Structures are given as structure tokens and as C-alpha cells.
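Enquirer: quick check, what structure comes out for this input:
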Amino acid sequence: MAKENTKDQILKRIARIEGQLRGVQKLIKENADCEKIAQQMSAARKALEKSNHLMLACMIEEQLLEQSPELKLQTDDIKSLLSKYL
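Expert: Here you go, the predicted structure:
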């Protein structure tokens, strides 16, 4: 993984998602309203997608920096675009 900061961000997101999924399990066990369960599942899915985007940006950055360390500025732009449009 390219940066310790990225690793920490991803681990925090995964921990948050884990908590969301535990909440979904609890709602199901408590026979909560289906809409409420679906809403929480959707939130967990979106959080997982954002974590995946962060991982993809990390992968792209690693590949580009292997080719040329001078591309650092461009990798920041790429990460910004990924987070904005994905």
C-alpha cells in the first residue's frame, strides 16, 4: 500500500461498514421495517463502494509512481477525480 494514511483511511471505513452491517443484522433480528433495513443496507453498500474507490486510487497511484516518481501531482488529480465522479 502506497501510504500509511491511505491504509488508515481504508481500515477506518471498513470498521464503520462492519458496524453498519451489525446494525442491519440487529434490525433483521428485531423484525424491523423492511424499508429501514433496506436504507441501512444501502448506506453500507455505498460506504463499501467508497472504500473500493479509495483502494482503486491507491492502486493507480502505486502503478504510476513505479513508472515515474515525478507523477505525484498527477496521481493527486486522479484520486480527486475518482472520488468526485465514482
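Enquirer: going forward, measure contacts and count neighbours with C-alpha atoms only.
Expert: Noted.
Enquirer: list the buried residues for the helix or strand where E18 lies?
Expert: According to DSSP states H and E, E18 maps onto helix 4-29. Neighbour counts using 16 or more other CA atoms under 10 Å place 10, 13-14, 17, 20-21, 23-24, 27 of helix 4-29 among the buried residues.
Enquirer: of these, closest to L82?
Expert: I10 (15.2 Å; CA to CA).
Enquirer: I have a second one here; can you model it like the first so I can compare?
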Amino acid sequence: MIEEDNQKKIINRLRRTEGQLRGVQKMIDDQKECIDIITQLSAVRSSIDRTMGIIVAENLQNCLENPSNNVDEQSKKLQEAIQMIIKK
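Expert: A predicted model of the protein is given here:
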């Protein structure tokens, strides 16, 4: 579960990313240079990666601060958080 403060930050970050994507679409429509489009797409990817990092970090923090009474369940949650980091 994402804290309300972080939820707002994530939503704002995603809205900025959405704006960047619309900008890329416009660049393509306007037939801008390939390198410029790729640069903007790279910025979009970085923004999404940062957003994913925030979400995974909060999930991991939540697992550590609010451990499950079930050791196996806690271990599974931590392993899932680590896998999300590794997949990135």
C-alpha cells in the first residue's frame, strides 16, 4: 500500500511523464529529428524507472516496518520486492 503523500508524488510524476509522451507524439507528427525523439523517449523511460523505484522502495520499507507474523509470508513479500528491483 502506498502512503498518501507518496501517492500524490507518484501521480504527479506520472502526469509529467504522460505530458512527455504527448510531446513525443507531437514530435513524431511534426517529423522531428530521430535523435531528438529518442532523447525524449529516454527521458520518459527514466521517469518511469524512477517512479517504479519509488513504489518498490516504499513496498520494501513497508515490509520491513510492518512485518507479517507469518515468517514464510514475510519472506515471500521481501523476495518479491527484491525481484522487482532485480528485474528493473
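Enquirer: coming back round to it: where's whichever helix or strand comes after the helix holding E18 of the first structure relative to the chain centroid, distance-wise?
Expert: Remark: after helix 4-29 of the first structure, the chain's next helix or strand is helix 34-67, criterion DSSP H and E. For helix 34-67 of the first structure, the gap between its own C-alpha mean and the chain's C-alpha mean amounts to 3 Å (CA atoms, centre = their mean, to the nearest Å).
Enquirer: ok, P67 of the second structure touching Q74?
Expert: Yes: with contact defined as CA atoms under 8 Å, P67 of the second structure reaches Q74; the gap is 6.2 Å.
Enquirer: what distance do you get for the most centrally placed residue in the second structure to D72 of the second structure?
Expert: Taking CA atoms, centre = their mean, the centroid of the second structure lies closest to M52, which sits 2.0 Å from it. Plainly put, M52 of the second structure is 25 Å away from D72 of the second structure if you go by CA to CA, to the nearest Å.
Enquirer: burial count for V71 of the second structure?
Expert: Neighbour count of V71 of the second structure, defined by other CA atoms under 10 Å: 10.
Enquirer: so which of the buried residues of helix 4-29 of the first structure comes closest to C58 of the first structure?
Expert: I10 (10.3 Å).
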